[in-house]
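>>> the sequence and its predicted three-dimensional model are supplied below.
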Amino acid sequence: MKTLLALNTDLSALPSTEGQAPDWIELIPAGPTITGRDGRTWLFDELAQQLVLAAFTGRAIDMVIDWEHASEVAAPKGKPAPAAAWIDRLEIRSEALWGHVAWTPRAGEQVVAREYRFVSPVFDYDDTDRRILRMVSVGLTNKPNLVLTALNHEQPETHQLAIPQALAVVLGLDASATDDQAIAAATQLKAAATARNSEQPSLDKFVPRQDYDQAVSRATNAEQALATRKADEHKAVVDSEIDAALKAGKITPATADYHRAACSELAGLDRFREFVKAAPAVAEPSGLGAHKPDGTSTALNAEEKKVAQMMGISESDFIKARA
């Protein structure tokens, strides 16, 4: 299917009220064969008439009349395309297509003043049998193509709309590139991608996926083993420092877990060492290096006496609880 800026109607030859633009204009003359001044022909038979009317009804919106086909030429380039009028009805009269027009004030004045004498409809047609399929828009113009009431610019047969700007950027084309240029560029990109995908990868830059996954797995396992070993070594050092502080009476057994947690990081262990160096003895030496408590002693050391006092229990009850 192709789109054409096709037929031209002489507005001055149409019935109108004095001082007003015509309410009805002929868009496509009676067929079945429509011939333009430049020799091009199209088919507007009974089937074409039905297709055009059905397409307009199915569209359910008015069809625009603009100046010099701005909707088809200027709008795709981001330029203004204001409406000169709107067509709200289509009718077949004596095998010709007519449209009912509501003009804008400016366009109506231009038509009355004969500043614009012709209208040129844009339509889609079947490229095989050249049958007209649907109306697209209408443009005010002064360069008619068809005799009678059919308007159009004398120009190449198809009106090529610009491809979307985003697509042009991706393909490395200018925004005014044609469909054929876009297809050629896309085909070239596809061929280049296919060629790259078929190339044998260089082993000095790439490795098989299985080898890569195995290497990553080994590296991950090694990192985990190293982290575990470092954590175990650090824990052993912390336990040693905590035991030494207990033996020296610098900390109490009740706070041992707190200090152990604070030493979970290397910076915390360093701070604990500095604390132990500067701290006075707060408890009697634990004697943990000489013997292991069996929980059967009947005497309380100074720290235990303080704890019993703070808890409000007797020394004998504390000894029982400790056992």
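Thanks, I have it. Numbering: from 1, shown residues only.
>>> please count neighbours and contacts with C-alpha atoms only from this point.
Will do.
>>> which stretches of the stretch 51-200 of the chain form helices?
70-73, 105-112, 165-171, 179-198 (DSSP state H, counting those that start in this stretch).
>>> tell me the most buried of those?
Between the helices of the stretch 51-200 of the chain, helix 70-73 has the highest mean count of neighbours, a mean of 20, where neighbours are mean count of other C-alpha atoms under 10 Å.
>>> quick one: closest of the helices of the stretch 51-200 of the chain to Phe123.
helix 70-73 (11.0 Å; C-alpha to C-alpha).
>>> doesn't Val276 make contact with Ala245?
Yes - at 6.7 Å, Ala245 counts as touching Val276 under the criterion of C-alpha atoms under 8 Å.
>>> more neighbours, those two?
Legend: neighbour count by other C-alpha atoms under 10 Å for Ala245 and Val276, higher for Ala245 (23 against 18).
>>> so which helix or strand takes in the more buried one?
helix 209-247 (DSSP states H and E).
>>> neighbouring contacts of the helix or strand just after that helix?
Sequence-wise, the next helix or strand downstream of helix 209-247 (DSSP H and E) is helix 253-262. By C-alpha atoms under 8 Å, 6 or more residues apart in numbering, the residues outside helix 253-262 that reach it are Val238, Asp239, Ile242, Leu246, Gly268, Leu269, Phe272.
>>> what about versus this one:
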Amino acid sequence: MKTKHTHYGLAALSATLPHNSNIAALAAELDLNVSDGWVQLLPAGHFSAVDGRPVDVPSKQWFIDADVTQAMLAATPHQLGDLVIDYEHQTLNSPKNGQPNPAAGYFSVNEIDWREGQGLFIKPRWSDKALAYLHAKEYRYLSCVFGYDKATGHPTFLHSAALTNRPALDGMTPLAELAATLLPQSLPPTKQETPVMDEWLKQLLAPLGVEVADGATITPEQRTTALTALTALTTKAEQTEQAIAALAAETEKGIGKTMAVDLTQYVPKAAYDETVKQLAALSAQSQTDQVTAAVDKAFAANKLTGAQKDYYLQLGKQHGMAVLTAQLDLLQPIAALSAQQSQSLPPAAPTDTGLATLTAEDKIAADLLGISYDDFAKTKGEK
């Protein structure tokens, strides 16, 4: 697929200048579109040169209005610097003739004004030498140099301006050759005609929500977006500073104020710690007393022997009353312990079985061992 190229040209036109450094005072006399130092650079609408240019535009005319002006200024180089006004377009001719190109004055993109129905105006900052020339009537015309689209005739960027006395460009380098020294006749779609924005400016705009593509310039809409974001950040910063100042004032006021404390609502830490210690000791003693009472009760109910008391006392101290109570509830009274262990029983009469007679103590031992009296008696008889 073939790439469509846009063709550009370069034009140099002339306008009449007053012959006095006091440009504003001579405006009415010379019937020029001049006011307070502003000079008309290009007319409004369609226009062409006296020598028939532009011959490479289908309509044979250039055209400029407010929208074209806005696009042209956005694409004009040296957005942060000045555009030069020289003598006889020497800025263009210097590479050919090797002569110096002193400036007659300067103007910037911020010193350009579109006036509906009149055209494009600039406000030059003339050098002393240029003012002298104008006062002596040695220069009469201001010639504008601009690039333009050969398809539409729209100016695409401003290059410079010049003081000249040859409004038809008689004897100057041919226009086609001048254009060739500034930009190619056919540009690829890489937009070489568009000045590349400085990288630092792109980095500055990015946090403000404005992303400028490589090789592009900032649009009026992006400028508005950046300005709005910057204004919002400034407002937020001011509000933050005010909030910090208010907080600092309140803090200082609080520090300077004596705070009354009702000591009756508080106790010393040492007293509190001692109370906690005593409560812990009382709680431990209470648990010990409960365990001892429960074990003693079980022993009195003949559920425990004297040898078992220590075991159940330790069980209660280590695992608490709940575990101890559950264990004691499982025990049944020992029948042998219900007898008066201090009572002396008469010896049992011998039997025909040949087994030894069991005493009261023997029966208790048999119960503790979980065997029958006869088996215990047999064991005793074997001795």
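Happy to help now that I have it. Quick caveat, the model's predicted, so the values are computed rather than measured.
>>> give me the TM-score for this pair.
The TM-score (TM-score structural alignment, normalised by the length of structure 1) is 0.43; 160 aligned residues with a C-alpha RMSD of 3.4 Å.
>>> thinking again about what came up before, with distance to Met63 of structure 1 as added columns, please give the helices of the stretch 51-200 of structure 1 in CSV.
Shown next, in CSV, are the helices of the stretch 51-200 of structure 1 (distance: least, C-alpha to C-alpha, whole Å):
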stretch, distance to Met63 of structure 1
helix 70-73, 11
helix 105-112, 15
helix 165-171, 25
helix 179-198, 25
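>>> Thr292 is in contact with Met321 of structure 2, correct?
No - at 10.2 Å, Met321 of structure 2 does not count as touching Thr292 under the criterion of C-alpha under 8 Å.
>>> buried stuff in the host helix or strand of Trp200 of structure 2?
If you go by DSSP H and E, Trp200 of structure 2 is part of helix 199-205. Going by neighbour count (16 or more other C-alpha atoms under 10 Å), the buried part of helix 199-205 of structure 2 is Lys202, Leu205.
>>> next SSE downstream of that helix?
Following helix 199-205 of structure 2 toward the C-terminus (DSSP H and E): helix 220-256.
>>> so for that following helix, what gets flagged as buried?
Gln222, Thr225, Ala226, Ala229, Leu230.
>>> can you lay out these as a markdown table showing distance to Pro43 of structure 2?
Listed next are those as a markdown table, based on distance: C-alpha to C-alpha, whole Å:
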| residue | distance to Pro43 of structure 2 |
| --- | --- |
| Gln222 | 29 |
| Thr225 | 32 |
| Ala226 | 32 |
| Ala229 | 37 |
| Leu230 | 36 |
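>>> between which two of those is the distance greatest?
Among the buried residues of helix 220-256 of structure 2, Gln222 and Leu230 lie farthest apart (C-alpha to C-alpha), at 12.1 Å.
>>> hmm, back to that, of all the helices of the stretch 51-200 of structure 1, which one comes closest to Glu223 of structure 1?
helix 179-198 (35.2 Å).
>>> output the contacting helices and strands for that closest one.
helix 165-171 (3 or more C-alpha pairs under 8 Å, 6 or more residues apart in numbering; DSSP states H and E).
>>> who wins for neighbours among the contacts of helix 253-262 of structure 1?
Ile242 (26 neighbours).
>>> distance of that one relative to Leu90 of structure 1?
Distance of Ile242 of structure 1 to Leu90 of structure 1, given as C-alpha to C-alpha, to the nearest Å: 98 Å.
>>> same deal with Ala55 of structure 1?
For Ala55 of structure 1 relative to Leu90 of structure 1 (C-alpha to C-alpha), the value is 11 Å.
>>> which one's more surrounded, these two?
Set Ala55 of structure 1 next to Leu90 and count neighbours by other C-alpha under 10 Å: Leu90 wins out with 20 against 14.
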